[in-house]
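J.: Please find the sequence and the predicted model below.
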Amino acid sequence: MTSSTPADLPINLAPTVSVIVPVYNGERDLPELTRRLLAQTYPAERLEVLWVDNGSCDRTPTLLQSAVTAATAQGRQMQALTYCGVQSSYAARNHGIRVATGEILAFTDADCYPAETWLEQLVQPFTDPAVGLVAGEVEAFPGGNWLERYADRKQTLSQKSTLAHPFCPYGQTANLAVRATIFKQVGLFRPHLTSGGDADFCWRAQREGGWQLAFSEQAIVQHHHRDTLEGLRRQWYRYGCSNRYLHELHGIDLTRELTQKERRYRLGRWLLKELPLAAVSWAKGQGAAIDLLITPLDLVCFEARTRGQRQARLPEAAHQIEGL
């Protein structure tokens, strides 16, 4: 079956779209993200962009006002909102949802750079009335740092891993579109979650709402990988927290912890076998330097996720789901 893309449809037939971007101290990425959003090929008459500043203390408010001015000069719809009630990207998204006027709500993050055809590709699967959610692909922004290369090698941010979740597929809010009516049906994001809110919402939409989740691989946003070891640890610690929250909310299995024997075995195998082979391959120009460190970094990530699972405590308020 073939279907028209929004760019092929008469303007009055393309669904209206609201892009919602939560921002907290985003001054590094806002200028480029603004440029990318203003360059979208989706019909400008059917598009609005809503920034939601979640209490930034850097130059974010000034940059957002500059973005609105630039959009207005081009005849595009853009608003800069502020929400400080709860320090959470999900709470900020909820504020944007309440203000949005679009039939389709598209989400991305302040450190993401969407391709020019991002919205055009992301909205296309909604031509199927059974589809209520669409996840686009998240690719790594080119970086030379060895930790960024590691995350790229592991495809840490790819939606393909979340879409293959054994409990139920979901899309990350770095690149996700949702029919606005679904929020009226199953409620908003849980505002008191700090991680895992995208999975929780997608699961409610599918399991309670009966909606299908589609994947639009050509709807691409680029995302910065963590470029410090501490940043990588924090990222995987949050993944562990997410596992714990979703375990308590939905009963999913927790990730099994490695035993000390398993850790010693993996380190020994790396030192005696993997490292020498990777070093020889790299010396011959047949491999990458990052191959030398894959196993130690895997263990760093695994340990951080394990700590997150152990230490996370689901806030009592997270059991509440606000309606639209």
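T.: Right, received. Where do you want to start? Numbers count the residues shown, from 1 in each chain.
J.: Going by C-alpha atoms from here, please, whenever you check contacts or count neighbours.
T.: Fine.
J.: Okay, helices next: where are they in the stretch 201-324 of the chain?
T.: Listed in chain order, the helices of the stretch 201-324 of the chain (DSSP state H, counting those that start in this stretch) span 229-250, 260-269, 275-283, 294-311.
J.: Quick one: closest of those to Glu103.
T.: Glu103 lies closest, by Cα to Cα, to one member of the helices of the stretch 201-324 of the chain: helix 229-250, at 28.5 Å.
J.: That closest one versus helix 294-311: what angle between them?
T.: Counting by axes from the mean of the first three to the mean of the last three Cα atoms, to 10 degrees, helix 229-250 lies at 50 degrees to helix 294-311.
J.: what comes up buried for helix 229-250?
T.: Residues 232-246 are the ones in helix 229-250 that count as buried (16 or more other Cα atoms under 10 Å).
J.: just so I know, which of the helices of the stretch 201-324 of the chain lies nearest Val131?
T.: helix 229-250 (22.6 Å).
J.: what helices or strands is that closest one leaning on?
T.: On a contact count with 3 or more Cα pairs under 8 Å, 6 or more residues apart in numbering; DSSP states H and E, helix 229-250 meets helix 294-311.
J.: which residues are contacting the helix it packs on?
T.: In this structure, residues lying in contact with helix 294-311 by Cα atoms under 8 Å, 6 or more residues apart in numbering are 150, 232-234, 236-244, 254-255, 257, 263, 266-267, 270.
J.: what distance separates that helix from the centre of its chain?
T.: Distance of helix 294-311 from the chain centroid (Cα atoms, centre = their mean, to the nearest Å) equals 20 Å.
J.: Pull the number of nearby residues for the residue nearest to Cys168 when sequence neighbours are not counted.
T.: Sequence neighbours aside, Trp203 is the residue nearest to Cys168 in space, at 6.5 Å (criterion: Cα to Cα, 6 or more residues apart in numbering). Per other Cα atoms under 10 Å, the neighbour tally for Trp203 reads 21.
J.: also this one, for the comparison:
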Amino acid sequence: MQREVRLSIIIPCYNAAATLGEQLTALANQTWERSWEVIVADNGSRDDSRRVAANFLARMPNLRLVDAGARRGSAFARNEGSRQARGTALAFVDADDVVAPGWVAAIGRALDQYPFVASRFDIERLNQHSWLSRTRRNPQADSLQRVSYPPYLPHAGGSGLAIERKLHEQIGGFDETLPRLEDTDYCFRVQLQCQVPLTFVPEALVYVRYRDTLRGMLRQTRERAIANVALARRYSQQQGESKRSLSPWLSYARRWLRQLGRLTKIRQREQFAEWLRMNAWLIGLLQGSLQYRCPPLAI
């Protein structure tokens, strides 16, 4: 009789050949007394990602490589990996991050107490080579992340989330229509639809890798701002908090004035990068507001 698998760790993967091996090495060195598996859900990679994963099959008998290339997007890859998983619980980590020693055991023990959990982030270890790392903030260093718009619930990054499988299936998995922040939306829906809180597990540590180019950082920031507007509009409408007012637009204009004033105080390239990052954020808020026909967020 086949032994029950307690935990399935799902890695959505798209063109991650340069980093996937480091993540798989970290998982290969993990131990836990319960049965667990690792699933690399390949989202149609065009590089050597599949070969990198295949090279670990002999070393990791609990590793499986599945085809998740029918539709582009990390949400689809996570969902497809979940559909093919054998575990009674699911955990998600990204192909460009690295789990710390003891992560599997820590996240597994946490799931024995809480049905929906999130890991702690470290942003130093994998970003030391980049001067841009000094402009970044760690949103999950010692607690969950929070938003200043409805539904005002805590959330966490998708890398390091873990959940009982029945809850994942109850909400229908990740929303594949969202190009970004599908992990934030996932956290909201689990809490709202299942009435299950998200629990922070500081013992479960994930080393997170950031974009190491200025252009990549600015594009990501702008896209995240747009996605935040989309979520704010979605949940404001659901909770009946849609309001029309000039106040958010006046506040947005004042933010630009303050931002322009900071330009004269810049003395270092890190300060300039942070100034550009905030510009990208404000531009994204405006784009999102025009696209979704709602006021800019005060975030």
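T.: On my side now, so go ahead. Bear in mind the structure is a predicted one, so any value in this text is a computation, not a measurement.
J.: Do you know the score for how well these two fit?
T.: After superposition, the two chains reach a TM-score (TM-score structural alignment, normalised by the length of structure 2) of 0.82; 278 aligned residues with a Cα RMSD of 2.8 Å.
J.: need the helices of the stretch 201-324 of structure 1 in a markdown table with distance to Gln212 of structure 1, can you?
T.: Formatted as a markdown table, the helices of the stretch 201-324 of structure 1 follow (distance: least, Cα to Cα, whole Å):
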| stretch | distance to Gln212 of structure 1 |
| --- | --- |
| helix 229-250 | 19 |
| helix 260-269 | 39 |
| helix 275-283 | 43 |
| helix 294-311 | 29 |
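J.: Out of those helices, the one nearest Ala14 of structure 1 is which?
T.: Per Cα to Cα, nearest to Ala14 of structure 1 of the helices of the stretch 201-324 of structure 1: helix 229-250, 35.6 Å.
J.: what about the longest strand in structure 2?
T.: Taking DSSP state E as the criterion, structure 2 has its longest strand at strand 199-207.
J.: in structure 1, what residues pair with it?
T.: Using TM-score structural alignment, strand 199-207 of structure 2 lines up with residues 214-222 of structure 1.
J.: so how much does that stretch differ from structure 2 once superposed?
T.: Aligned to structure 2 and superposed, stretch 214-222 of structure 1 gives a mean residue distance of 0.9 Å (mean Cα distance after the TM-score superposition for structure 1).
J.: chain center to that stretch: distance?
T.: Centre-to-centre, stretch 214-222 of structure 1 and its host chain are 12 Å apart (Cα atoms, centre = their mean).
J.: Roughly how far does the residue nearest to Trp236 of structure 1 when sequence neighbours are not counted sit from Tyr237 of structure 1?
T.: Leaving out its chain neighbours, the residue that sits closest to Trp236 of structure 1 by Cα to Cα, 6+ apart is Arg305, at 5.0 Å. Counting by Cα to Cα, to the nearest Å, the separation of Arg305 of structure 1 from Tyr237 of structure 1 is 5 Å.
J.: List of residues touching the longest strand of structure 2?
T.: 97-100, 102-104, 106-107, 110, 114, 116-126, 142-144, 159-160.
J.: In helices, which of those residues fall?
T.: Trp103, Val104, Ala106, Ile107, Ala110 (DSSP state H).
J.: Do I have it right that the first one meets Asn29?
T.: In this case it means Trp103 of structure 2. No - judged on Cα atoms under 8 Å, Trp103 of structure 2 makes no contact with Asn29 at a distance of 10.3 Å.
J.: Tell me which of these two has more neighbours.
T.: Applying other Cα under 10 Å to Trp103 of structure 2 and Asn29 shows that Trp103 carries more neighbours, namely 22 against 12.
J.: Residue in structure 1 paired with that one?
T.: Checking TM-score structural alignment: Trp103 of structure 2 goes with Trp118.
J.: Same question for Leu260 of structure 2.
T.: Using TM-score structural alignment, Leu260 of structure 2 pairs with Leu267 in structure 1.
J.: residues near that match, how many?
T.: Residues near Leu267 of structure 1, counting by other Cα under 10 Å: 15.
J.: Likewise for Arg179 of structure 1?
T.: By other Cα under 10 Å, the residues close to Arg179 of structure 1 number 20.
J.: Excluding covalently adjacent residues, which one is nearest to it?
T.: In space, Arg179 of structure 1 is closest to Ile104, 4.7 Å off (Cα to Cα, 6+ apart).
J.: Map that neighbour onto structure 2.
T.: Ile104 of structure 1 maps onto Ala89 in structure 2, by TM-score structural alignment.
J.: Pull the contacting residues for that match.
T.: Neighbour list for Ala89 of structure 2: Arg6, Leu7, Ser8, Leu111, Ala162, Ile163, Glu164, Arg165, Lys166 [criterion: Cα under 8 Å, 6+ apart].
J.: Quick one: map the first one onto structure 1.
T.: Put plainly, it is Arg6 of structure 2. Aligned by TM-score structural alignment, Arg6 of structure 2 pairs with Thr16 of structure 1.
J.: contacting residues around its match?
T.: Arg46, Leu47, Thr101, Gly102, Glu103, Ile104.
J.: Scan the residues you listed and report the most crowded one.
T.: Most surrounded of those: other Cα under 10 Å gives Ile104, at 23 neighbours.
J.: Might you calculate how far stretch 17-27 of structure 1 sits from the centre of the chain?
T.: On Cα atoms, centre = their mean, the centre of stretch 17-27 of structure 1 falls 12 Å from the chain's centre.
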